[in-house]
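Trainee: no sequence on this one, just coordinates:
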């Protein structure tokens, strides 16, 4: 039996600073998020913005530390509202930053729910203009094995520079 693990899912993962820069460049454009094959509803709300500092050990016993920003989106219809424009979204984030001190280079995670289904964690792709809207695709945030991810990156780097003798790490 082959115990080879599948390759990690490639994920675009933008920082809060990248998203804010795109919003600043297109302040009047509607900011539209897409997830699970659909577009967020026009009445969506930013219900919470959280900043976290995390320290952990990965499955290989390696210390890890990172900053992460969580933006909670409530995917609802609210009267005749339209999608929030990018300038308003940026203003909300900056107001939070005045009180909380957000790290613009931090990992960005979106928590999305319609108020009925459980929240789902998503990472954001690079913002792009499409059909007059600033579009941001959200992808499910998958679990990963950091030692394995580092090993795969080393393999990619050594493939262009010569043979590698390192073995895949044993995790778990």
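Mentor: Arrived safely. Just so we're clear, the structure is a prediction, and the values are computed from it rather than from any experiment.
Trainee: only C-alpha atoms for contact and neighbour calcs from this point on.
Mentor: Noted.
Trainee: First-to-last residue distance for stretch 151-169?
Mentor: Its start and end residues considered, stretch 151-169 measures 7 Å (CA to CA, to the nearest Å).
Trainee: can I assume residue 151 is in contact with residue 158?
Mentor: No - contact criterion CA atoms under 8 Å: residue 151 and residue 158 do not qualify, at 10.4 Å.
Trainee: who touches stretch 26-43?
Mentor: Applying CA atoms under 8 Å, 6 or more residues apart in numbering, the contact partners of stretch 26-43 are 23, 75-89, 132-139.
Trainee: What residues of that stretch count as buried?
Mentor: When neighbours are counted by 16 or more other CA atoms under 10 Å, the buried residues of stretch 26-43 are found to be 26-33, 35, 40-43.
Trainee: what's around residue 142, how many residues?
Mentor: Applying other CA atoms under 10 Å, we find 12 residues neighbouring residue 142.
Trainee: secondary structure class for the residue nearest the centre of the chain?
Mentor: For the chain, residue 123 is the residue whose C-alpha lies nearest the centre (CA atoms, centre = their mean; 2.2 Å). Here residue 123 is strand, with the state taken from DSSP: H, G, I helix; E, B strand; the rest coil.
Trainee: for comparison:
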């Protein structure tokens, strides 16, 4: 999801409560805060010696240990106020990919992509997901991806592990 799309969804749903689902049925707790917004420029070289560059907006979510047990989630309006204030200080690149950085005691620190969103009653739920790393130069480097016919049985020496 691009930063502009995130803002459009937030603007359209100002009267809702904002939740983040980072695994099926698992949510960032209600004691979360937006603690940092990063405007990141990636300038990369892949293993095929190809260069690439892009921008990302990374919004950090943090669960306050002083508010464990909190049950009321942040409103979309409050989140939008925080993000708009950031934009006044450091303007957003609206076509930048947006990610949410998050961790807790049960989940490692990760930058999560927004896969989708949905309205559940009075809640705006952003569905976050981890994307696996990948080789961008497969063709250049001669990497052939093989599909495993039966990944349900994985024995040593079978080639699936």
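Mentor: Nice, I can see it. Since we're looking at a predicted model, the values are computed, not measured.
Trainee: care to give me the TM-score?
Mentor: The TM-score (TM-score structural alignment, normalised by the length of structure 2) is 0.77; 140 aligned residues with a CA RMSD of 2.1 Å.
Trainee: what's the counterpart of the residue nearest to the centre of structure 1 in structure 2?
Mentor: Residue 123 of structure 1 maps onto residue 113 in structure 2 when the alignment is built from TM-score structural alignment.
Trainee: would you list every one of the helices in structure 2?
Mentor: 3-12, 76-89, 138-141 (DSSP state H).
Trainee: As CSV, those helices with mean neighbour count and distance to residue 102 of structure 2 would be great.
Mentor: Putting the helices of structure 2 into CSV (neighbours: other CA atoms under 10 Å; distance: least, CA to CA, whole Å) gives the following:
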stretch, mean neighbour count, distance to residue 102 of structure 2
helix 3-12, 14, 17
helix 76-89, 14, 16
helix 138-141, 12, 30
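Trainee: Select, out of these, the one closest to residue 37 of structure 2.
Mentor: Taking CA to CA, helix 76-89 is the member of the helices of structure 2 nearest to residue 37 of structure 2, at 7.3 Å.
Trainee: Looking at the helices of structure 2, which is nearest to residue 56 of structure 2?
Mentor: Comparison of the helices of structure 2 against residue 56 of structure 2 by CA to CA identifies helix 3-12 as nearest, at 8.4 Å.
Trainee: mean shift of that closest one relative to structure 1?
Mentor: Superposed on structure 1, helix 3-12 of structure 2 shows a mean distance of 0.8 Å to its aligned residues (mean CA distance after the TM-score superposition for structure 1).
Trainee: which part of structure 1 lines up with that helix?
Mentor: Aligned by TM-score structural alignment, helix 3-12 of structure 2 corresponds to residues 16-25 of structure 1.
Trainee: before we move on, the earlier item: can you check which of the helices of structure 2 gets nearest to residue 95 of structure 2?
Mentor: The nearest among the helices of structure 2, by CA to CA, is helix 3-12 at 6.0 Å.
Trainee: Run the chain-centre distance for the closest one.
Mentor: Here the centre of helix 3-12 of structure 2 is set off from its chain's centre by 15 Å, with CA atoms, centre = their mean, to the nearest Å.
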